[in-house]
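Peer 1: heads up, no residue letters with this:
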């Protein structure tokens, strides 16, 4: 039986090129160099290091109506704890808000979990900074 070596994350959206551009800025991914046609149905971006999954954005006719069943976690605070972690997460949240993201809520550390920030991208898809 073959072992799967790669994963692609596919995200439904209204504007594949615009949403791909947002996520490229968030993650440091790159967009393809070929010209983009208006009304493109699919658009992908990739991690230039080859470590992260390919992100494919596909145009769908319906808008987002309910909470995502799957979301991306942007690992901005890996290995950090306490106030240092929270400061890094808040700084990254400010950068992403400047790109058009929305900060929904800051979840502060408790006895079980470290701090994280719930956010939404430019089309309203939820994601977490953790």
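Peer 2: Received it, and whenever you're ready, just let me know what you need. Note that the structure is a prediction, hence the values are computed from the model and not measured.

Peer 1: For the rest of this, base every contact and every neighbour count on C-alpha atoms.
Peer 2: Noted.

Peer 1: in stretch 85-92, what's buried?
Peer 2: Using 16 or more other C-alpha atoms under 10 Å as the test for burial, stretch 85-92 gives 85-86, 88-90, 92.

Peer 1: what comes into contact with stretch 85-105?
Peer 2: Stretch 85-105 has contacts (C-alpha atoms under 8 Å, 6 or more residues apart in numbering) with 22, 25-26, 76-77, 108, 115-122, 129-130.

Peer 1: Report the buried members of those residues.
Peer 2: Members of those classed as buried by 16+ other C-alpha under 10 Å are 22, 26, 76-77, 115-122, 129-130.

Peer 1: ranges for the strands of this protein?
Peer 2: Ranges of strands in the chain, per DSSP state E, are 8-13, 42-45, 54-59, 72-74, 102-107, 116-120, 126-129.

Peer 1: okay, now the one to match up with it:
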């Protein structure tokens, strides 16, 4: 049986970053496990956010507030994959539309590799890519 993974991002403002990633990934706030009604009842109150894929397919995403700022390029980044069927022009149009949507949500375009992918940064500068899914 394969292991499930979760990803954790450090942040200076977990709630702002959580709002961006919920929009980017279609994630929701992770509900607390029974019998707890809130995450605060379950865990020691901490400034963070815990997100999950509502369909249970993608990894969990934790966002924790830390005192130090980001200082270097990510060693691991997230790829957001848009549906990849159709002609190269159709795929590129979908990639660009998704990148534009994420700019509206607070992301920044760093580099466009025409026809392939867009390198972006979330509101705190964490790099990620928008690309087409494999056929």
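Peer 2: Arrived safely, thanks for sending. Not measured: the values here are computed from a predicted model.

Peer 1: Kindly list the longest helix within structure 2.
Peer 2: helix 88-104 (DSSP state H).

Peer 1: How far does that helix sit from its chain's centre?
Peer 2: 16 Å (C-alpha atoms, centre = their mean, to the nearest Å).

Peer 1: got the angle between it and strand 117-121?
Peer 2: 10 degrees (axes from the mean of the first three to the mean of the last three C-alpha atoms, to 10 degrees).

Peer 1: Where in structure 1 does helix 88-104 of structure 2 fall?
Peer 2: Residues 82-98 of structure 1 are the counterpart of helix 88-104 of structure 2, counting by TM-score structural alignment.

Peer 1: After superposing, tell me the mean distance of that stretch to structure 2.
Peer 2: Superposed on structure 2, stretch 82-98 of structure 1 shows a mean distance of 0.7 Å to its aligned residues (mean C-alpha distance after the TM-score superposition for structure 1).

Peer 1: quick one, what contacts the most centrally placed residue in structure 2?
Peer 2: Nearest to the geometric centre of structure 2 sits residue 21, at 4.2 Å (C-alpha atoms, centre = their mean). Neighbouring residues of residue 21 of structure 2 by C-alpha under 8 Å, 6+ apart: residue 27.

Peer 1: now do residue 20 of structure 2
Peer 2: With C-alpha under 8 Å, 6+ apart, residue 20 of structure 2 has these contacts: 105-107, 122-123.

Peer 1: Try it again at 7 Å.
Peer 2: 105-106 (C-alpha atoms under 7 Å, 6 or more residues apart in numbering).

Peer 1: tell me the two of the buried ones among the contacts of stretch 85-105 of structure 1 that are most distant?
Peer 2: 22 and 115 (23.9 Å; C-alpha to C-alpha).

Peer 1: which residue lines up with residue 47 of structure 2 in structure 1?
Peer 2: Aligned partner of residue 47 of structure 2 by TM-score structural alignment: residue 41.

Peer 1: Can you report how many residues neighbour the closest residue in space to its match that isn't next to it in sequence?
Peer 2: Counting by C-alpha to C-alpha, 6 or more residues apart in numbering, residue 41 of structure 1 lies nearest to residue 59, which is 5.1 Å off, once chain neighbours are set aside. The tally of other residues near residue 59 of structure 1 (other C-alpha atoms under 10 Å) stands at 18.

Peer 1: what do you get for residue 57 of structure 2?
Peer 2: 9.

Peer 1: circling back to that earlier point, nearest to residue 36 of structure 1, of the strands of structure 1?
Peer 2: strand 42-45 (8.8 Å).
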